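Participant: below is the sequence, then the predicted model.
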Amino acid sequence: MYQKNTIKTIRWGIIGLGAIANDFASDLNRVSNTVIQGVASRSSTKAKDFAKKHKAQKFYDSYVDLLADESIDVVYIATPHHLHLEWTLKAIKAKKAVLCEKPLGLNALQVRQMMNAAKSEKVFLMEALWTRFNPTMEAVLKQLKSNPIGKLRLLKADFCFHALDQSTEHRIFNLELAGGSILDIGIYPVFLAYILFGKPQEIKAYSQFHQGGSELQTSVLLNYQDCQAQLFSSFAFRSEMKAQLYGEKGQLCIDADWFQSDSYRLLTQEGEQVYNHPKKGIGFCHEIEAVNTALRKGKTEEARWTLQNSLELIELLDEIRKQVGAIYDFE
């Protein structure tokens, strides 16, 4: 266990060395008092090459061996979705702090298992929803407290990119790997609605499916007492990916790509005002710094994105998948 203010350099391990892990590792090397202590892949060659590229101290061809490394403080889990539960639980059992890629679990049952394990072992656990820590997102949430566009009435947000050239074996379409847009990218607009409005009173969702059987694109309507959220995710085309928030006295637009944007704008009767908030590196630095700070303070959660937040978010995604029939055989 960590003692408050005793750690100066946070030593990270990475499990699962795909594209997102590459970006994450690049940003780890941009954060002060942070070192990549070890990386693990089931391919020794891949682990070695990754370690060389990102200046990791050690590399492993076994996830288990990385978790046994006592010099590692915190593990970033970047495996495909269906492996999050297994390796998060094993990391927690090994007394490692854990930052697990979104979605934290495939469903609420899995997330509760992780929460209970982390609380039992008294170790840090957080879902890697990097957008929550993006400077633009932080600024938007702060700005909205002053009610700049009046009573909020509508959110429009999407996350779409073209992937129809990928085979049905690709992770985004492979049902055995929990493929489909909802958990992969649909989580982002649902997260935005949740962080702005909380839990809705009513959910309506509609999906269309890929030829291999996985969910291809989904429309979601979240109904609240005084406002609504219109959300969409798709692997069939690329959208503008702006997030638009409408109030009775104006609009707030988070510029493209909204989930990693460097700016937003207010449109009111007084005109348009642009606010720039550049992110560090690729954008993972802020999330990394949040974890590092929490560990240095001896905390087991980060207040801006708690385990309860992750549970409530996955419950919304559970209901969406239930309504459209995007359920996996292994659940």
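Facilitator: Structure received.

Participant: alpha carbons only for contacts and neighbour counts from here, please
Facilitator: OK.

Participant: gap between Gln201 and Gly18?
Facilitator: 38 Å (CA to CA, to the nearest Å).

Participant: more crowded one of these two?
Facilitator: Using other CA atoms under 10 Å, the more surrounded residue of Gln201 and Gly18 is Gly18, with 14 against 10.

Participant: quick one: the more buried one from Ser43, how far?
Facilitator: Remark: distance between Gly18 and Ser43 (CA to CA) = 12 Å.

Participant: then Glu289?
Facilitator: 29 Å.

Participant: quick one, which of those two is more surrounded?
Facilitator: Set Glu289 next to Ser43 and count neighbours by other CA under 10 Å: Glu289 wins out with 18 against 12.

Participant: one more to weigh against that first structure:
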Amino acid sequence: MIHMTTVHWGVIGPGRIAENFGREFPADQTLYGVASDHSPEKAQAFARKFQIPHVYANHAELLADPAIDVVYIATTNNVHADNIRAALLAGKHVLAEKPVTLNLTQLKALDQLAADRHLILMEAQTIYHMPLYPKLLQVVHDQQLGKLQSLHAAFGLGSDPTDQTGRLLNPQLGGGGLLDMGIYALSFARRLMTAPPQLAQTVMVPTQTGVDNLSATVVTNAHHELATFSFNLLPAAPELAYAVYEHGYFLIDRYLRPDQAVYVDGRTGEHQTIVAGHRDQAMGYEAQDMAQAIATGQNPTQAWTRDTMALMTAMRQAWGLTYPQER
């Protein structure tokens, strides 16, 4: 186990998501530096808020500092790949906000670059780091629930339809329901599925800006596990998921950062609440897992990220949705 205080973090993209990361950051690691290419004032304010000792004029200056071990990237979706590539070329490990890239081609290239340089590239996807999910799999084993049968996950963001230049609706920024929130549902399925998901069917209704608003999707895999998803960008809807096994099932409310689930035994009807972790430490778990990956040289989430990105890429291909950076 690495001594956590030896890991010095740099932050690129000090916006709202990065502020959540700063608030939940583990006390035994070090937020060492922060930079913004577009708003040095925002970087200064971020540093004051989280008592970060070093503020850089731009990303390049941060990446050039040999004291920084790992970079947390929280910029908009459209520039994730460029930011990750620059950090890896500078010899830094990377924890990048979801979606780690826009598509599978970008991700494969960056995974190879990270491997060539013996660096960790990890996606900051809460689903992969919350302690509840391994505990649910332990219940599956202990209670002999049998094989996974089906999954469902839904989410409705309730976005402002008039904000057509903001990151959620703007195709230039990699907007849309799938990349912003739908990725959580797909990651939930991949976390529990025992083989990579394959797209069976998907339909989408776009927004006025052309990004995906409403969608419904069915996937399966080589083990005959079935998953269904429904995403809304503009209408609000419950954040709810369930997983059905041969002899019982789990209901998970607020599954993006869950700290509890209801287990229902299909044989007795008995209900039990399963508890693990804390919602308000979700991004701290990401940082802890990243430090552990650096220490061991192993990224246990890499295959999940790659399989989920492959599925998202296939879904957008079926919809005919491409972003300007991909053309």
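Facilitator: Nice, I can see it. Here the structure is a predicted model, which means the values were calculated and not measured.

Participant: quick check: TM-score for this pair?
Facilitator: For this chain pair, the superposition-based TM-score is 0.92 by TM-score structural alignment, normalised by the length of structure 2; 321 aligned residues with a CA RMSD of 1.9 Å.

Participant: how about the nearest residue to the residue mapped onto Gly22 of structure 2 from structure 1, chain neighbours excluded?
Facilitator: Matched by TM-score structural alignment, Gly22 of structure 2 corresponds to Ala25 in structure 1. Leaving out its chain neighbours, the residue that sits closest to Ala25 of structure 1 by CA to CA, 6 or more residues apart in numbering is His54, at 6.4 Å.

Participant: quick one: which helix or strand includes Gln251 of structure 1?
Facilitator: strand 250-254 (DSSP states H and E).

Participant: who's in contact with that strand?
Facilitator: 148-150, 242-246, 261, 263-269 (CA atoms under 8 Å, 6 or more residues apart in numbering).

Participant: which two in those are spaced the farthest apart?
Facilitator: Farthest pair in those (CA to CA) is Ser261 and Gln269. Separation: 24.4 Å.

Participant: of the two, who's got more company?
Facilitator: When Ser261 of structure 1 and Gln269 are compared for neighbours, Ser261 comes out ahead with 22 against 9, by other CA under 10 Å.

Participant: need the contact list for the more buried one.
Facilitator: Asn134, Thr136, Ile254, Asp255, Pro278.

Participant: ok, Leu164 of structure 1 to Tyr206 of structure 1 distance?
Facilitator: For Leu164 of structure 1, the distance to Tyr206 of structure 1 - CA to CA - is 20 Å.

Participant: residue contacts, Ala185 of structure 2?
Facilitator: Ala153, Ala154, Phe155, Phe229, Ala241.

Participant: repeat that with 6 Å
Facilitator: Ala153 (CA atoms under 6 Å, 6 or more residues apart in numbering).

Participant: check which helix or strand covers it.
Facilitator: Here Ala185 of structure 2 is assigned to helix 183-192, by DSSP H and E.

Participant: that helix against structure 1, how far on average?
Facilitator: Compared with structure 1 after fitting, helix 183-192 of structure 2 deviates on average by 1.4 Å (mean CA distance after the TM-score superposition for structure 1).

Participant: that helix aligns to what range in structure 1?
Facilitator: Taking TM-score structural alignment, helix 183-192 of structure 2 hits residues 187-196 over in structure 1.

Participant: buried sites along that stretch?
Facilitator: Residues Ile187, Tyr188, Pro189, Val190, Phe191, Leu192, Ala193, Tyr194, Ile195, Leu196 are the ones in stretch 187-196 of structure 1 that count as buried (16 or more other CA atoms under 10 Å).

Participant: and stretch 5-20 of structure 2, by the same measure?
Facilitator: Val7, His8, Trp9, Gly10, Val11, Ile12, Gly13, Pro14, Gly15, Ala18, Glu19, Asn20.
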